[in-house]
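[1] task: produce atomic coordinates for the following.
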Amino acid sequence: MCALSFWPGSWGAVTSREAALRIVYRVCEEGAYANLAANEVLGAGRLAPRERSLAVEIAYTAVKGWNTLDWALNLCLSKRRVEDLTPWIRSVLRVGAAQLLFLSGIPAHAAVYETVELAKKYGHRGTVGLVNAVLRRLLAQKDRLPYPDLEENPVEHIALRYCHPAWLVARWLEQFGLEETLELCRANNAPPPLTVRVNTLKADLPSLVEILQGEGIGARPTRYAPDGLELEAFTGLERSPAFGRGLFYVQDEASMLVGHALSPLPGSTVIDANAAPGGKTTHLAQLMGNKGAILAVDVHAGRLRLIEENCRRLGVTCVTTVLSDAGLLGERYAGRADYLLVDAPCSGIGVLRRRPDARWRRQPRELEELPDLQLSLLRGSIGCLKPGGVLVYSTCSTAPEENQGVLSRFLKEADFMEYEDLTAYIPNLPEDLQEQARGGQVQFLPHRHGTDGFFIARLRRRN
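    Alright, predicted model coming up:
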């Protein structure tokens, strides 16, 4: 049964902070995904766009800062710990503390007052006093919280100061060093840019810029993707008339470059092995001028419907959806594909800035298990590629074992595949990626390139 039916009070007069509370409760107490919880809560309420934005900002900040908030709250609880409180009051305190510690644009007195009002609705007289006392204590101490010393305990300092799991911080310190780890964590906590890909089947870059400006949305070209635009902050982009007309697709810039790395020719046959929700699939169709055949494969029927919906909105007609395990494609479509895209399921640690709850869902064991799955997908799908055909392998991960490690293992078995220079297909690469690209692979990083963390490799099957 939907958790909404158990929430106190009616939906008639929900404030932005109450909506934020309900999102935080769904994520932290019931395990919901943050984006789905936000859609559920905001879809049931009657908030104005500005209030919806505030609700999401508070909720996502509280979810991102979960570990630091509980640590700070425990310092301010005299006889109890956060985990000893009722689930609703835990969530109330997290919402209040997030505003005090991380959202400087919200006046402290308003944050405390509104949070106490929530405690009245979701608790009792005793918890109201508790919430008021704890938040006022936190407000008094927030500028002198006793974070672990950076030099003596860098893992715990960074984990608490920048709201990341300690195991991930330890991994990054080993991979990137101290300064880059700090930069990466800061980048993960910053709002990501809003980027869209122009649908070249219906518009070009200059015309879309003009159309968006007519809607009051500022736009400028992205740095690396030739068909991308970075938009000014805008609420409710899905309500844009240009969106409804299928003139663009919301997509991170690094993700756009996957299609360019493959660069399928018009009239060719392409297999997209893990295609949902269809961002890369529809981009490939654009690059092919809607001429040829793309088989968009996913193992879930519901996700195939997302691809079909996106194709309809964007005017894509060369895509056929296929319900299948990608690992079976080699047998099912042996030697039929000119191009193969394997955008593999991964840890997603490259997109933590976009998914506030992802940092708390990931576990170290996944980085031990996922490479075997990724390798099995390559093994099972490579048979569909013709001699001379092109494979692009991509992930939204920064973990070497999911990227270079998987391909190293794959190439030991598939000695008929070889890396191909990427610079001809992605000409606007930043200087620090040029050498990697000449070797057939690139690793984008949020703190270096301003994109999501994304790995892309291009390989060709020998004739």
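[2] every contact and neighbour count from this point should use C-alpha atoms.
    Fine.
[3] ok, residue 208 - contacts?
    Taking C-alpha atoms under 8 Å, 6 or more residues apart in numbering, we find residue 208 in contact with 198, 247.
[4] secondary structure class of it, three-state.
    Classification of residue 208 by DSSP: H, G, I helix; E, B strand; the rest coil places it in helix.
[5] state the distance from it to residue 347.
    Distance check for residue 208 against residue 347: by C-alpha to C-alpha, to the nearest Å, it reads 34 Å.
[6] confirm that residue 185 sits in a strand.
    No - Residue 185 is assigned helix when assessed by three-state DSSP, not a strand.
[7] now it. Nearest residue, chain neighbours left out?
    Nearest residue to residue 185 in three dimensions, chain neighbours excluded: residue 162, at 6.2 Å (C-alpha to C-alpha, 6 or more residues apart in numbering).
[8] now do residue 221
    Using C-alpha to C-alpha, 6+ apart, the nearest residue to residue 221 is residue 229, at 4.4 Å.
[9] hmm, residue 189 is touching residue 353, no?
    Yes - between residue 189 and residue 353 there is a contact under C-alpha atoms under 8 Å: 5.8 Å.
[10] these two: who's more crowded?
    Taking neighbours as other C-alpha atoms under 10 Å, residue 189 and residue 353 compare with residue 353 leading, 23 against 18.
[11] how many neighbours does the nearest residue to the more buried one once chain neighbours are set aside have?
    Excluding the flanking residues, the one nearest residue 353 by C-alpha to C-alpha, 6+ apart is residue 188, at 4.2 Å. Residue 188: 27 surrounding residues under other C-alpha under 10 Å.
[12] and the helix or strand harbouring residue 188, what other elements does it pack with?
    Residue 188 is part of helix 178-189 when elements are defined by DSSP states H and E. If you count contacts as 3 or more C-alpha pairs under 8 Å, 6 or more residues apart in numbering; DSSP states H and E, helix 178-189 packs onto helix 166-176, helix 446-449.
[13] quick one more, to check against the first:
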Amino acid sequence: MRLHRNLCFATVDGLLQIFNEGMYADKVVQQLLKRDKRWGSRDRGFVAETTYDIVRWKRLYAEIANTKEPFSRDDIWRLFAVWATLKGVKLPDWKYFEATPQRKIKGRFDELSKIRKIKESVPDWMDELAAKELGDKQWTKEISALNQQADVILRVNTLKTTKEKLQSELFDLDIHTETLKNYPDALKLSERTNVFTTEAFKKGAFEVQDASSQMVAQFLDVKSGMKVVDTCAGAGGKTLHLAALMENKGQLIAMDIYENKLKELKRRAKRAGAHNIEMRVIDSTKPIKKLYDKADRVLIDAPCSGLGVLRRNPDAKWKLQPEFIENIKQTQSEILKSYSRMVKPGGKLVYATCSILPSENQQQVEKFLTSDSGKEFTFVKEKKILSHESGFDGFYMALIERK
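    Sure thing, here's the model as predicted:
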């Protein structure tokens, strides 16, 4: 691999924004990719993947390069030199790479790789918390898996097409996919490519959605004609899946506290041909109370630490704070107590998170079921998904039923 000056400069600029200005990596990368119209897919791939790589391994690279935050531009070039050396990329004779101690870098890497929190590049508090909750052995395997680049998984929109038809349509574009056992609507890309420019995407034949995330809507056990509420719908990845599983029949109410996210869902629903979705902003307790005892099914895809999706959001390692996790657990508890009241007798509820921490998952469900609010519910089943076991995102889901 030969390093090109303009691609490296773009990457360094992006990293400064992510590390020093606290900008989100995905937003920064989106901006960077529009920087030069002459870049081909390989150039854009280099910028995106190198940026994410250095974000993912920030602590390890900074320790090797002996630099501390806030990083200067020279510090970022040092991190870049560490990345290139460890990847076996030949450093050009640019001034930024003068006197890069390549042998020392490799020696430091071997030495620091003996310490999990540095090797896997996580903050001390996160390493301690996860090891305490999951156990040392489990966490060592899990964080190693969460530091791998995520596969691109598509969810076939069965309102518009079938898995076989979509697979064949993409194959004609030289986009190869494989089916996944036990994931009825999923196709995995054999290699990364920009699927958003395809005609199939524009006409709503698929969404990009991780395999673990696709299990949540399935877990809710919806049927055509039901009244279903997705309480923390966001931009609606799971709402759209529910609409497809309901075959566009019945009433699907998508709720969220952020109106802009529901607007995005409206746009996506139109493309997907999902007609049974109604958006409601949670701007007070009123929209919730109106639905008390009315829903056949309720999905609570609760706000969480997001520790299960670090593969696709590596900058979350540096943005998350222990106080946030404590606060979010309180929020999860309140949401479960309040939103569960929408389930009608005989109806079902799924509580789900993209976290791997038991304190955000099964412990929340146990706490709810032993509380006054939860005494009308019975536990049906749960699914704990760890990345190192599944190869996909870390997730949790519990199905409970109202008596």
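[14] what's the TM-score here?
    Overlay of the two chains. TM-score (TM-score structural alignment, normalised by the length of structure 2): 0.93; 396 aligned residues with a C-alpha RMSD of 2.0 Å.
[15] before we move on, the earlier item: which of the helices and strands packed on helix 178-189 of structure 1 sits closest to residue 392 of structure 1?
    Closest to residue 392 of structure 1 of these is helix 446-449 (C-alpha to C-alpha; 20.8 Å).
[16] against structure 2, where does the closest one fall?
    Mapping helix 446-449 of structure 1 onto structure 2 (TM-score structural alignment) gives residues 387-390.
[17] residues contacting that stretch, please?
    Taking C-alpha under 8 Å, 6+ apart as the rule, stretch 387-390 of structure 2 contacts 141, 142, 144, 145, 146, 308, 393, 394.
[18] reformat the residues you listed as CSV; add distance to residue 80 of structure 2.
    Putting these into CSV (distance: C-alpha to C-alpha, whole Å) gives the following:
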residue, distance to residue 80 of structure 2
141, 27
142, 26
144, 22
145, 23
146, 22
308, 27
393, 28
394, 29
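[19] to which residue of structure 1 is residue 107 of structure 2 aligned?
    Superposed on structure 1 with TM-score structural alignment, residue 107 of structure 2 falls opposite residue 144.
[20] one step back: return the most buried member of the helices and strands packed on helix 178-189 of structure 1.
    Among these, helix 446-449 has the highest mean neighbour count (mean count of other C-alpha atoms under 10 Å), at a mean of 18.
[21] give me the mean deviation of stretch 75-82 of structure 2 from structure 1.
    On superposition with structure 1, the mean distance recorded for stretch 75-82 of structure 2 (mean C-alpha distance after the TM-score superposition for structure 1) is 2.3 Å.
[22] what's the matching range in structure 1 for that stretch?
    Mapping stretch 75-82 of structure 2 onto structure 1 (TM-score structural alignment) gives residues 90-97.
[23] which residues of the stretch 301-403 of structure 2 fall in helices?
    Under the criterion DSSP state H, counting those that start in this stretch, the stretch 301-403 of structure 2 carries helices at the ranges 316-319, 322-339, 362-369, 387-390.
[24] what sits closest to residue 12 of structure 2 if chain neighbours are left out?
    Leaving aside its sequence neighbours, residue 12 of structure 2 sits nearest to residue 76 (C-alpha to C-alpha, 6+ apart; 6.3 Å).
[25] the one you found and residue 6 of structure 2, how far apart?
    Distance, residue 76 of structure 2 to residue 6 of structure 2, using C-alpha to C-alpha: 15 Å.
[26] so for those two, which sits in the more crowded spot?
    Neighbours were counted for residue 76 of structure 2 and for residue 6 using other C-alpha under 10 Å; residue 76 has more, 23 against 14.
[27] tell me which element the more buried one is part of?
    Assigned by DSSP H and E, residue 76 of structure 2 belongs to helix 73-87.
[28] by contact count, what packs against the helix or strand that that helix is followed by?
    Using DSSP H and E, the helix or strand that follows helix 73-87 of structure 2 in sequence is helix 102-112. Judged by 3+ C-alpha pairs under 8 Å, 6+ apart, the packing partners of helix 102-112 of structure 2 are helix 58-65, helix 73-87.
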